[in-house]
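[1] with the sequence up front, the predicted model follows.
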Amino acid sequence: MSDLISRLSLNQKTTNSWSLPEAVEGCVRHGIGSIGVWREPLADTGLEKSARLIRDAGLRVSSLCRGGFLTGIEESLRRAAIEENLRALDEAHTLDAACLVMVVGGLPPGSKDLPGARARVAEAIATLAPAAADAGVRLALEPMNPIYAADRGVCSTLGEALDLAEQFTAEQVGVVVDSFHVWWDPQLEAQVARAGKRIASFQVCDWITPLPADTLLARGMMGSGHIDFRHHLDLMTKAGYDGDIEVEIFNAEVWATDPDSVLETMKFRFVSELAPVAA
């Protein structure tokens, strides 16, 4: 159990009301050794100051969220997206983040060309992969549940993410296994095994029903929904992943709760839902 809790990482979105310094202090206060950083609060605090705060607190950075949004059609938009992702790679390097999470983007306004959007993602990743290698930061493609294909992520399955990632070295491009996004996939077991050393990040939160009106906020605390996290952890372990496990929750009720109380619940549920049952 102690080995498992040592892998727990707080993704900043779980305590959305906290600034980055507050989230760092919260991790220290609750004995959490790793943090998943988001770029917006990072910018609010400042990159160099944030890097010092995290380093001085003795925390690991399990990921930087987020890069991506690579599906624009106009050349000016595509160029701007590349430049923004290069900045994100520089930030991830400064933070010594394990990876830069890539939310690849949805359909451009007015477009219904899903294959075209996916092709532009592949072209952009090919452009960014050498820069990722130079920065020593792995691009981590995050397949998203198909309900987000139109507006956030045209990469919908782990298999699809791996098809793209495998065009590059594992050090350049890996994948995110987010339980919320992949739990439904009938190919999950085979694709996690296939992913192996390409697994750059493991994120957990629960799939709750009924879905809220804003499906972006449909992520629940572990144990409040339908996902078998022990099974997911077993798959990840067999695939060779032994890194940090981020709890990333988008949920209005969780966000309205006192963040210290959220972390107490998070730690308890993390162990109770992921730890193997004693024989």
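    Cool, got the structure. Residues are numbered from 1 along each chain as shown.

[2] please count neighbours and contacts with C-alpha atoms only from this point.
    OK.

[3] secondary structure element for Val37?
    Assigned by DSSP states H and E, Val37 belongs to strand 34-38.

[4] for that strand, name the packing helices and strands.
    Packing partners of strand 34-38 (3 or more C-alpha pairs under 8 Å, 6 or more residues apart in numbering; DSSP states H and E): strand 8-11, helix 20-29, strand 60-68.

[5] of those, flag the one that's most buried.
    strand 8-11 (a mean of 26; mean count of other C-alpha atoms under 10 Å).

[6] for the strand holding Val37, buried residues please.
    Neighbour counts over strand 34-38 (16 or more other C-alpha atoms under 10 Å) mark 34-38 as buried.

[7] which one of these sits closest to Ser272?
    Ser34 (19.3 Å; C-alpha to C-alpha).

[8] the closest one reaches Ser63, doesn't it?
    No: the pair Ser34 / Ser63 is not scored as a contact, 9.3 Å apart, by C-alpha atoms under 8 Å.

[9] take this one as well and set it beside the first:
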Amino acid sequence: MPAIQPPTPKPATFDDAAIERLEMLLIQQALPAGGLPLEAVHGLFSAAIVGPGETVMPGELLPYVWGQDHEWESVEAAQDALDLLMGLWNDIARRVVNDPETERDVAVPLVALPTDIDESDPDSWNDDHDFPVGAAWAVGFMIAFGLREDEWEARIAQNEQISEDINDIFALLPEPEEDDEHTHADSLDAAATVQLAPDDEPEDPDSVDEALFDAADAEPLTFRERMEIVGELPYILHDLNLQRLHEATPRTPARREETPGRNELCPCGSGKKFKRCHGAPTLH
């Protein structure tokens, strides 16, 4: 009888090969159906993982990822795609807990960069460069933001630093075209369109539109400014995750020990009224 081989364990991390597979799958399956490119999916999942309120689960995000009308050819293909997405989700969730100040394995966003710059050399960040670094990532982030908008707004109102961080992410959003009617579609580039799934729109779509396009009223970011914000995203995600953990930690309000009334007998057995015994200020 042949020996039974144990199943091959799945890799603990979402490696480069898995990233490439997911990226190609999204190009082939999601973009033609109105779904998202990999960069936007990373922003979408990041916001869902570190966001406030009830967690936005991956299943709620699938219509945004693949497009509302997308259909799989087989159960096996759908499961393979789901496994890849969950690999990305778990990788982000694992990395956001690490402090960028002390750890190297942090939640670096998957953003496209132009080929003619050196990411590690700020001197190569030409301010005349018009490549919209981080735009697709910010669109994905803001889709998830819109799904828990009230909770995000409450968090922002209570924390000035979070407000500044979210404003920076908004600033990365792509500028709308001149003929854009500010619907729930936004051009990321010549080949891809991001569209919110019609059946899953938040209750107040106008407020989401306002959030998505407020950045258009501000002065456009320079390429250097975009690169600097993208470089801050691991810190922002880590801080937002800390805030999420703080909000999720149950806190029992401090309760005073029950004490007898001032005119009741002191429980020590002295026969005196409490105010004349252990309740007297001079005894405390």
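    Yes, it's here. Remember, it's a predicted structure, so these values are computed and weren't measured experimentally.

[10] could I get the TM-score for this pair?
    Once superposed, chain against chain, the TM-score is 0.26 (TM-score structural alignment, normalised by the length of structure 1); 128 aligned residues with a C-alpha RMSD of 6.5 Å.

[11] rewinding a little: turn the buried residues of strand 34-38 of structure 1 into a markdown table, including distance to Cys99 of structure 1.
    A markdown table is the format used below for the buried residues of strand 34-38 of structure 1 (distance: C-alpha to C-alpha, whole Å):
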| residue | distance to Cys99 of structure 1 |
| --- | --- |
| Ser34 | 13 |
| Ile35 | 12 |
| Gly36 | 10 |
| Val37 | 11 |
| Trp38 | 12 |
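
[12] wait, which of these is closest to Arg194 of structure 1?
    The closest of the buried residues of strand 34-38 of structure 1, once distances to Arg194 of structure 1 are taken by C-alpha to C-alpha, is Gly36, at 25.0 Å.

[13] which non-adjacent residue is nearest the closest one?
    Asn11 (4.2 Å; C-alpha to C-alpha, 6 or more residues apart in numbering).

[14] what's the closest non-adjacent residue to Ile229 of structure 2?
    Asp168 (6.7 Å).

[15] Ile169 of structure 2 against Val139, yeah?
    No: counting by C-alpha under 8 Å, Ile169 of structure 2 sits too far from Val139 to count as a contact (9.0 Å).

[16] roughly how far does Val247 of structure 1 sit from Asp56 of structure 1?
    Distance from Val247 of structure 1 to Asp56 of structure 1, counting by C-alpha to C-alpha, to the nearest Å: 22 Å.

[17] who has more neighbours, those two?
    Val247 (26 against 10; other C-alpha atoms under 10 Å).

[18] list the buried residues of the helix or strand containing Arg78 of structure 1.
    If you go by DSSP H and E, Arg78 of structure 1 is part of helix 75-95. Using 16+ other C-alpha under 10 Å as the test for burial, helix 75-95 of structure 1 gives 78, 81-82, 85-86, 88-95.

[19] now swap in stretch 145-152 of structure 2 and tell me
    145-149, 151-152.

[20] can you put the residues you listed in JSON lines and add secondary structure?
    Output for these, formatted as JSON lines (DSSP: H, G, I helix; E, B strand; the rest coil):
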{"residue": "Phe145", "secondary structure": "helix"}
{"residue": "Gly146", "secondary structure": "helix"}
{"residue": "Leu147", "secondary structure": "helix"}
{"residue": "Arg148", "secondary structure": "coil"}
{"residue": "Glu149", "secondary structure": "helix"}
{"residue": "Glu151", "secondary structure": "helix"}
{"residue": "Trp152", "secondary structure": "helix"}
